[in-house]
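Novice: The following comprises the amino acid sequence and a computationally predicted model.
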Amino acid sequence: MIHPALVKKQRIILCILLVLIIMTIVLGMGIGDASLSYDRLLPTLFGKGSFTEEFVLFSIRLPRIIITFLAGIALALSGAILQGITRNDLADPGIIGINSGAGVAISIFFLFFPIEVGSFVYMLPLLAFAGALVTAILIYIFSYQKNIGLQPVRLVLVGIGFSMALSGVMILLISSAEREKVDFISKWLVGNIWGDDWPFIWAFLPWLLILIPYTLFKANRLNILSLSEPVAIGVGVSLEKERISLLLTAVALAASAVSVTGGISFIGLMAPHIAKSLVGPRNQLFIPVAIMIGGWLLLVADTIGRNIIDPSGIPAGIMVALIGAPYFMYLLLKKQA
């Protein structure tokens, strides 16, 4: 049973995060290349704005804000799952190569297959999932030892190796590609949120509507998997079955996110850690906080990045990396201490 004081603390933190998210969304709706005054936001939202105001808000700003927030949620939840099933605080879908696997699949399809505009949007998450799944399976195989089981530190090291190798594959793929396609993949590599239109939201949303409730349903299993293997087996948990199902969930969440945002790392690393420091390690408590933090962090990174330098701004992936890379080093040094 979870102590009522912790539940109360979680609800207060969620309310604070909700306020921060709303403030960031309002700020993001009002600033950009085509400014939209804040006193015109509500009238425009309710259909009483000019053609230009409605175009800027509904065709440019809102889709990007929504897809960014949803992607942050998916990456944070993917990181929380990976850290639970590997018992490694450094696990993140970007760091251990899952995002790179998704990127290679998307690059191959984009470069060598005919693209149909109508179906391309809905194919992207599936293609990304296929590439990420193959990568995750290979990482799992190389990290697993028959007599010992899954090696958490080994998994991170193997994943980093795969990430670097797959990034090299992507660079090799684009070295002889057309300039237009090179520009697209280059933007993907640095985490430039490009899927900023309503069809991408409709393609992405079903993944979250299915996988978030499933993960919350499995929260207690994640608590058990975070313990040692003998303890998990002792309480009757089928380790491999649960790990595989949750690994598939983490891969699907990360792949669906990066298919529209590009190669963004560190959200899945930072958000679960911050959430655990606030409400403790119980998955039922920290997962809702982590997904809110993940969505907010990516929103803040994109809002700052797209407005800090004219005309094109700084990709959200770079803004997140500026914070996340030092945080990763801090956690690595803390783990070794």
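Specialist: Okay, I see it.
Novice: For the rest of this, base every contact and every neighbour count on C-alpha atoms.
Specialist: Fine.
Novice: And the spatially most central residue of the chain, how far from P326?
Specialist: Centrality entry for the chain: nearest residue to the mean C-alpha point is L75, 1.9 Å, by Cα atoms, centre = their mean. Using Cα to Cα, to the nearest Å, L75 is found at 19 Å from P326.
Novice: and if you look at A71?
Specialist: 22 Å.
Novice: I171 too?
Specialist: The gap separating I171 from P326 is 25 Å, by Cα to Cα.
Novice: How about R11?
Specialist: Counting by Cα to Cα, the gap from R11 to P326 is 30 Å.
Novice: Tell me which of these two has more neighbours.
Specialist: Neighbours were tallied for R11 and for P326 using other Cα atoms under 10 Å; the higher tally belongs to R11 (15 against 11).
Novice: Tell me, how many residues neighbour the nearest residue to D196 once chain neighbours are set aside?
Specialist: Counting by Cα to Cα, 6 or more residues apart in numbering, the nearest residue to D196 once its immediate chain neighbours are dropped is R64, at 4.4 Å. When neighbours are defined as other Cα under 10 Å, R64 has 27 of them.
Novice: Please compute how far whichever strand or helix holds R64 lies from its chain's middle.
Specialist: Assigned by DSSP states H and E, R64 belongs to helix 62-86. Centre-to-centre, helix 62-86 and its host chain are 3 Å apart (Cα atoms, centre = their mean, to the nearest Å).
Novice: looking just at contacts, which helices and strands does the helix or strand that it is followed by meet?
Specialist: Next along the chain after helix 62-86, taking DSSP H and E as the criterion, comes helix 98-112. The contact analysis (3 or more Cα pairs under 8 Å, 6 or more residues apart in numbering; DSSP states H and E) places helix 98-112 against helix 117-143, helix 152-174, helix 179-189, helix 239-261.
Novice: Next one for the comparison:
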Amino acid sequence: MAHLQAAPDRNHRTARAAAVITGLCVLILLAFIISMNTGVIRLAPVDVARTLFGGGTDQQKLILFDFRLPRIVISLLVGAGFAVSGAILQGVSRNALADPGLLGINAGAGLAVVLYISFFPVKEEAPVFFMPLLALLGAGTAAALVYLLAYKKEQGISSTRLILIGIAVAAGMGALMLVLTIRLDPKNYQFVAVWLAGSIWGTSWKYVTAVLPWMLVLLPLVFYKARVLDVLHLGEQVAAGLGVAIERERRRLLAAAVVLAGVCVAVGGGIGFVGLIGPHLARLLVGPKHRYLLPASALTGALMLLVADTLGRWILQPTEVPTGIVVAVIGAPYFLYLLSRSKA
């Protein structure tokens, strides 16, 4: 009888998740269309459609294909990467407040990039593909430091200790970044200041090709590990009883979260809260099962960042508000709300 009742419930959850994911895809498509029409130089929807299908003037082709479309694609990739990274961290730590920013991963990636910018010119060709590797190195260093400090042989990983140590490491690395920016020349300082605020600064297809391969490899791999995340979320004793190699799987998932966040920081700067809010909104929509939660988180994060970037380009035209500031205006109150509800 219980089995017969479980089947309709499972089918209902699957149908609801499919409807939510379809709805998110439709919203992303609408945001995509609006973003293509948003900017200092306005393009009417008819002009956008004509240009996409091979028509349009040279100026319209330049604006759409060389500036707006790469930026839109990067916003989608970075938003999805941050949100999936946050979903992994929340699942592994079993803490609703975990995200790459709070655990120091973003700060570590940012510190590595700032170190590079402090000694080499910003406009060189090499950093386009080199910066994700630098950010990955910094993010991995920060994550390893937080993990080692939070791990206790007798108790394992305490989610509260993980968050507190992550905040301390992020604060220390953030302070070091500020010290490094003091010695920068005005040109590099302006770039770093905007980048640290969270700006989608890579507006060419080179930056898309620097990020896309990482996403194509890591996102399917993480989706494949959805069942492992479900088991880990039940607790270490239950996971061990079900035959899961806890530490090995935890390290693999944390490594995937670190790589996703590090690569996203390399081209998106210090954008916070997407990794926190995206998984929470997805969880409200599709429930806690990671089979549905991870793809929904990716779509939610992509939608959030695309909308935030579009608003940042529209609010104070002809100037731009960094995307990270727009996200923070939305995310900070929500974080305080989550903190007030936390039992930690």
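Specialist: All right, it came through fine. Note that this is a predicted model, so its numbers are computed, not measured.
Novice: Could I get the TM-score for this pair?
Specialist: Remark: TM-score between the superposed chains equals 0.97 [TM-score structural alignment, normalised by the length of structure 1]; 337 aligned residues with a Cα RMSD of 1.3 Å.
Novice: hmm, back to that, what do we get in structure 2 for the residue nearest to D196 of structure 1?
Specialist: Alignment note (TM-score structural alignment): R64 of structure 1 maps to R71 of structure 2.
Novice: Buried residues in stretch 193-207 of structure 2, which are they?
Specialist: 194-205, 207 (16 or more other Cα atoms under 10 Å).
Novice: Now which residue in structure 1 aligns to V244 of structure 2?
Specialist: That one, V244 of structure 2, aligns with V237 by TM-score structural alignment.
Novice: Next: L136 of structure 2.
Specialist: That one, L136 of structure 2, aligns with F129 by TM-score structural alignment.
Novice: residues contacting the aligned residue in structure 1 for L178 of structure 2?
Specialist: L178 of structure 2 maps onto I171 in structure 1, with residues paired by TM-score structural alignment. Residues counted as contacts of I171 of structure 1 (Cα atoms under 8 Å, 6 or more residues apart in numbering): none.
Novice: same check, this time on the one 3 residues further on
Specialist: With Cα under 8 Å, 6+ apart as the criterion, the residues that contact I174 of structure 1 are 181-182, 185.
Novice: any idea how far stretch 85-93 of structure 1 is from the chain center?
Specialist: 14 Å.
Novice: In structure 2, point out the residues matching that stretch.
Specialist: So stretch 85-93 of structure 1 sits over residues 92-100 in structure 2, by TM-score structural alignment.
Novice: Mind listing residues that contact the matching stretch?
Specialist: 82, 85-87, 89-90, 106, 157-160, 162-163, 229, 232-233, 250, 253-254, 257-258, 261, 273, 275-276, 280, 335, 338-339, 342.
Novice: Just the buried ones from those?
Specialist: Going by neighbour count (16+ other Cα under 10 Å), those have 82, 85-87, 89-90, 106, 157, 159-160, 162-163, 229, 232-233, 250, 253-254, 257-258, 261, 273, 275-276, 280, 335, 338 buried.
Novice: three-state assignment of G49 of structure 1?
Specialist: Secondary structure assignment for G49 of structure 1 (DSSP: H, G, I helix; E, B strand; the rest coil): coil.
Novice: end-to-end on the match of stretch 85-93 of structure 1?
Specialist: Span of stretch 92-100 of structure 2 from end to end, Cα to Cα: 13 Å.
Novice: What is the neighbour count of the match of L136 of structure 2?
Specialist: By other Cα under 10 Å, the residues close to F129 of structure 1 number 29.
Novice: With S118 of structure 2 instead?
Specialist: S118 of structure 2 - counted by other Cα under 10 Å - has 19 other residues nearby.
Novice: Under the alignment, what does it map to in structure 1?
Specialist: By TM-score structural alignment, S118 of structure 2 lines up with L111.
Novice: Same question for A80 of structure 2.
Specialist: Alignment note (TM-score structural alignment): A80 of structure 2 maps to I73 of structure 1.
Novice: quick one: that match from F184 of structure 1, how far?
Specialist: 24 Å.
Novice: the more surrounded of those two?
Specialist: The neighbour count for I73 of structure 1 versus F184, taken as other Cα under 10 Å, is higher for I73 (29 against 16).
Novice: what sits against that one?
Specialist: Residues counted as contacts of I73 of structure 1 (Cα under 8 Å, 6+ apart) are 290-295.
Novice: Now with 6 Å, please.
Specialist: 291, 294-295 (Cα atoms under 6 Å, 6 or more residues apart in numbering).
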